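K.L.:
Attaching a predicted model along with its sequence, questions to come.
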Amino acid sequence: MNIQPEAFLRTLFQTAVERVAPERALPGQVPEPPTGRTLVIGAGKGAAAMARALERLWPGPLEGLVVTRYGHAVPCQRVLVEEAGHPVPDERGVQATARILEWVSDLSADDLVIALISGGGSALLVQPAPGLDLATKQAVSRALLRSGADITEINCVRRHLSAVKGGRLAAACHPARVVALLVSDVAGDDPAVIASGPTVGDATTCADARAVLERYRLRVPTAVDEVLRTGRGETPGPEDPRLAGVENRLVATPAQALEAAAERAREAGVTPWLLGDAITGESRVVARDQATLARRIAAGEGPVQPPCVLLSGGETTVTVRGRGRGGPNAEFALAAALALEGHPGIWALAADTDGVDGTEDNAGAWVGPDTLDAARRAGVDPLACLTDNDAYGFFAALGDLLVTGPTLTNVNDFRAILVLPR
């Protein structure tokens, strides 16, 4: 067997991303045309690519607007594309959201709204609840992102501070039929969590949002506390009659991406071992656990024998305590390198399927048996970098960042740990 570890791991990542690309995900999921108008709206890192794929599939008239992250736009013929800030919302997002609400303000029961929703939509589809302004929402978003809260908790708060999330966007489309096509970037693929569920009735309450803020000891502006405490931020519930005609369809999921990578591994004669597509927790803790399992396998004590690859997805988090740069995947890779201690038979790659690890320009990073030795030669202290949350700086110094640019889809983290026989 002639496996080139870095090339092999990169191929698995690319295979996973290609499986959940909009052009692969949308065929067979598009609804029948209505007797009235067809309007396209949407938000997320994959929204523009989804709109382009839909245009190629749609047989009749089509119009609308989607908003995506800066750098993630693609040319569309009939659907307008706006770019805005992510992960912290900005004024461009507010303006784009206002235009979307204008588009859906005069629909009839004969019309169809196709909502294209993907990860990142929480920050991109933004209109503060009455009594709040953008600066306040930005401050809360930054605090949540640094707190270590997971995406479910973050989105619970976002829904109750928004005029469009938690089913409010779909309610604004009433009485038109709404079909939402969803690319899942969340553990468990819950449509209510993807982009904070703009087309899904919300089962959480303002009290739940307050509990998240209290759990992470986050102090928020008085206006936020008032919106939550008075119940002004309550969202439409699952039984809201305005949502009766809404259909939410999952068109791409983390499990699909992992299974595509697993199949590619099998073709190469490497046994895949799937650890799960919904793994959450602190990146460095998950990395230590998976590195420990890989070392057991290398020693012949694990559930599978080398050559094998451990595959996992989900969304790990970083509680920021230092001043460095780096997202959850680079931090996973750095923590894994420390835990593996230069093991001669183990390599690893961790990357975000959207091509952006947190707020940086890399998708993630990769690790090999020589990572720690290379760091010492470069004068870089791996433990100090981990303590400072500076995984980006660590891998940049080694030239081991994985940089892909925007992939135009998003099913969250992809991790692969390759164990070869010695």
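P.N.:
Yep, that arrived.
K.L.:
From now on I want contacts and neighbour counts done on CA atoms only, so please keep to that.
P.N.:
Fine.
K.L.:
Can you get me a residue count around residue 417?
P.N.:
28 (other Cα atoms under 10 Å).
K.L.:
Am I right that it is in a helix?
P.N.:
No - counting by DSSP: H, G, I helix; E, B strand; the rest coil, residue 417 is not part of a helix but strand.
K.L.:
Residue 348 is in contact with that one, correct?
P.N.:
Yes - contact criterion Cα atoms under 8 Å: residue 417 and residue 348 qualify, at 4.2 Å.
K.L.:
pretty sure residue 247 is in a strand, no?
P.N.:
Yes - the assignment for residue 247 is a strand, going by three-state DSSP.
K.L.:
Mind jotting down where the strands sit in the stretch 1-150 of the chain?
P.N.:
Secondary structure of the stretch 1-150 of the chain (DSSP state E, counting those that start in this stretch): strands located at 38-43, 63-69, 79-84, 112-118.
K.L.:
wait, what's in contact with residue 286?
P.N.:
With contact taken as Cα atoms under 8 Å, 6 or more residues apart in numbering, residue 286 is in contact with 280, 316, 332.
K.L.:
Which strand or helix spans it?
P.N.:
In this structure, residue 286 sits in helix 283-298 according to DSSP states H and E.
K.L.:
mind listing what's buried in that helix?
P.N.:
Applying a neighbour-count criterion of 16 or more other Cα atoms under 10 Å, one finds 283-288, 290-291, 293-295, 297-298 buried in helix 283-298.
K.L.:
Which residues are in contact with residue 65?
P.N.:
Residue 65 neighbours (Cα under 8 Å, 6+ apart): 40, 41, 42, 79, 80, 81, 82, 99, 100.
K.L.:
for the third one, what are its contacts?
P.N.:
For residue 42, the contact set (Cα under 8 Å, 6+ apart) comprises 65, 66, 67, 115, 116, 117.
K.L.:
What distance do you get for the first one to residue 318?
P.N.:
Okay, so that is residue 65. Note on residue 65: its distance to residue 318, by Cα to Cα, to the nearest Å, is 33 Å.
K.L.:
Likewise for the fourth one?
P.N.:
If you measure residue 115 against residue 318 using Cα to Cα, the figure is 31 Å.
K.L.:
A further structure is provided below for comparison with the first:
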Amino acid sequence: MSWTDDTARDALRRLFDAAVRAADPRAILAGHLPAPPAGRVVVVGAGKSAAVMAAAVEAAWPEVALSGLVITRYGHAVPTRRIAVVEASHPVPDAAGEAAAARVLAAVQGLGPEDLVLALISGGGSALMALPAAGLTLADKQAVNRALLASGATIQEMNCVRRHLSAIKGGRLAAAAAPARLLTLAISDVPGDDPAVIASGPTVPDPSTFAEARAIVAHYGIDLPPAVAAHLEAAAGETPKPGDACFDRATFRLIAAPQRALEAAAAEARALGLTPLLLGDALEGEASVLGTVLAGIARSVRTHGHPLPAPAVLLSGGETTVTLRPGQRSGRGGRNLEALLGFTLAAAGAPELWALMGDTDGIDGSEDNAGAIATPDTLARAAAAGLDARALLASHDSHGLFSPLGDTIVTGPTLTNVNDFRAILIA
């Protein structure tokens, strides 16, 4: 087909929508449920998808007596009749999330072997289900979360620290639920799909240690509240490890993941006459640097036909980071817009290159957009509008470029989350 700006934009949006549909709990969750048990069914969970997952359980089990509650981000609730839904703050926890986490822990206690705990876990659960370990406060957890988010630490590193500051994460929810049967249905938003990292693994063994958490804090030079530093140093009450008896009746099922979303986008790309190349579902690193690297690959396709000839689309997922200098305040825009701005500057107006980068949960950072689209003339349009792209990148204000140009993508909460999605179309 002949690629114009309009057809390229439409194609990229179709790829993004295909990736999100592949992770929609309303379409996929029911097939992972067991036969309804004879005993009680207690449903708990946390994450950006937790409410819609709970609604999907109710739809699949209309006659089953269900109780329990799930915690989701503000604005992500959906109507339910038997499972309570509580909204809380993300990415920094709040009192609503702390109180709801205490209710979740209480809901699974005192059950018997004939009962079933159904845990619905998705990305965002670490912040949403924040129950500080003994001796720590919510303010302690908030301070550590803010420091981790600004440090440049990977999600694996951040969640290692979070597990060791929690009374519910790192397998502790599973320990509270024993001896009941425990089934976790999870949607992965983390590179590698490690169950211990998804929402900080409340229902699975934690192979990490207090010593590893201390090493991460030291590596990034994070200034901890005194109570947190003392807690990590004391290393009392380690998380349950692989082989612990509390996991004997626990099962973990991954129902959606970044790779599956990329494969759905690849199928859509083929239908559009594009050859897809999946670069991986676990790309990490500094957002703007990754954008620069992806621009280099795209230019190679356009100029040399390597690693594949055009028309093609490069697909990737994962979770990048944005590192702030000490004392620097973040501008507007999340990691996907920052990666896209890095791509735009590196592509430097190369013809027939378009890119979409966005978060599959519908919210990139703290603004109302899922991501944005860059076009061959983005820099020219920005200059005409008096926007300094390099200065905006330096101040981490990528939203300040793409929003005035009308290139942001606003979907609202998608009610799923399989992390970042990046598609680069080479005509």
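P.N.:
Okay, I see it. Remember, predicted model here, so these are calculated numbers, not experimental data.
K.L.:
Quick one: the strands in the stretch 201-350 of the first structure, in order.
P.N.:
For the stretch 201-350 of the first structure, the strands defined by DSSP E, counting those that start in this stretch cover 246-252, 271-282, 308-317, 346-352.
K.L.:
what do we get in the second structure for residue 297 of the first structure?
P.N.:
Alignment note (TM-score structural alignment): residue 297 of the first structure maps to residue 301 of the second structure.
K.L.:
pretty sure that match contacts residue 308?
P.N.:
Yes - if you go by Cα under 8 Å, residue 301 of the second structure and residue 308 touch, sitting 6.1 Å apart.
K.L.:
returning to that earlier point: tell me the one of the contacts of residue 42 of the first structure nearest residue 23 of the first structure?
P.N.:
Proximity of the contacts of residue 42 of the first structure to residue 23 of the first structure (Cα to Cα) peaks at residue 116, which lies at 13.1 Å.
K.L.:
Identify the residues contacting that closest one.
P.N.:
So residue 116 of the first structure contacts 40, 41, 42, 43, 47, 50, 51, 66, 180, 181, 182 (Cα under 8 Å, 6+ apart).
K.L.:
Kindly provide the distance from the alignment partner in the second structure of it to residue 389 of the second structure.
P.N.:
Using TM-score structural alignment as the criterion, residue 116 of the first structure maps onto residue 120 of the second structure. According to Cα to Cα, residue 120 of the second structure and residue 389 of the second structure sit 41 Å apart.
K.L.:
what's the neighbour count on residue 41 of the second structure?
P.N.:
23.
K.L.:
got it, and residue 102 of the second structure?
P.N.:
16.
K.L.:
Tell me the counterpart of it in the first structure.
P.N.:
Checking TM-score structural alignment: residue 102 of the second structure goes with residue 98.
K.L.:
So residue 86 of the first structure is in contact with residue 123, correct?
P.N.:
Yes - between residue 86 of the first structure and residue 123 there is a contact at 5.6 Å, judged by Cα under 8 Å.
K.L.:
So if I had to pick from the two, which one is more boxed in?
P.N.:
Ranked by neighbour count (other Cα under 10 Å), residue 86 of the first structure and residue 123 place residue 123 first, with 28 against 20.
K.L.:
if we can go back for a sec, please identify which of residue 115 and residue 318 of the first structure sits among more neighbours.
P.N.:
Set residue 115 of the first structure next to residue 318 and count neighbours by other Cα under 10 Å: residue 115 wins out with 28 against 24.
K.L.:
which residues sit in contact with the more buried one?
P.N.:
40, 41, 42, 178, 179, 180, 181.
K.L.:
list the ones among these that the second structure also has?
P.N.:
On the basis of both residues aligned by TM-score structural alignment, their matches' Cα atoms under 8 Å, what survives of the contacts of residue 115 of the first structure in the second structure is 40, 41, 42, 178, 179, 180, 181.
K.L.:
So what's the residue count around the last one?
P.N.:
Counted with other Cα under 10 Å, the neighbours of residue 181 of the first structure add up to 25.
K.L.:
Okay, and it sits in which element?
P.N.:
Here residue 181 of the first structure is assigned to strand 177-183, by DSSP H and E.
K.L.:
you'd agree residue 363 of the second structure is up against residue 369?
P.N.:
Yes - with contact defined as Cα under 8 Å, residue 363 of the second structure reaches residue 369; the gap is 5.4 Å.
K.L.:
what is in contact with the two at once?
P.N.:
Common contact partners of residue 363 of the second structure and residue 369 (Cα under 8 Å, 6+ apart): residue 412.
K.L.:
Which parts of the stretch 51-200 of the second structure are helices?
P.N.:
With DSSP state H, counting those that start in this stretch, the ranges of helices along the stretch 51-200 of the second structure come out as 95-107, 125-128, 138-151, 155-163, 172-177.
K.L.:
Read off where the longest one ends up in the first structure.
P.N.:
The counterpart of helix 138-151 of the second structure in the first structure, counting by TM-score structural alignment, spans residues 134-147.
K.L.:
what does the matching stretch rub up against?
P.N.:
Under Cα under 8 Å, 6+ apart, the answer for stretch 134-147 of the first structure is 87-91, 94, 127-128, 154, 158, 161, 216, 218, 220-221, 224, 318-320.
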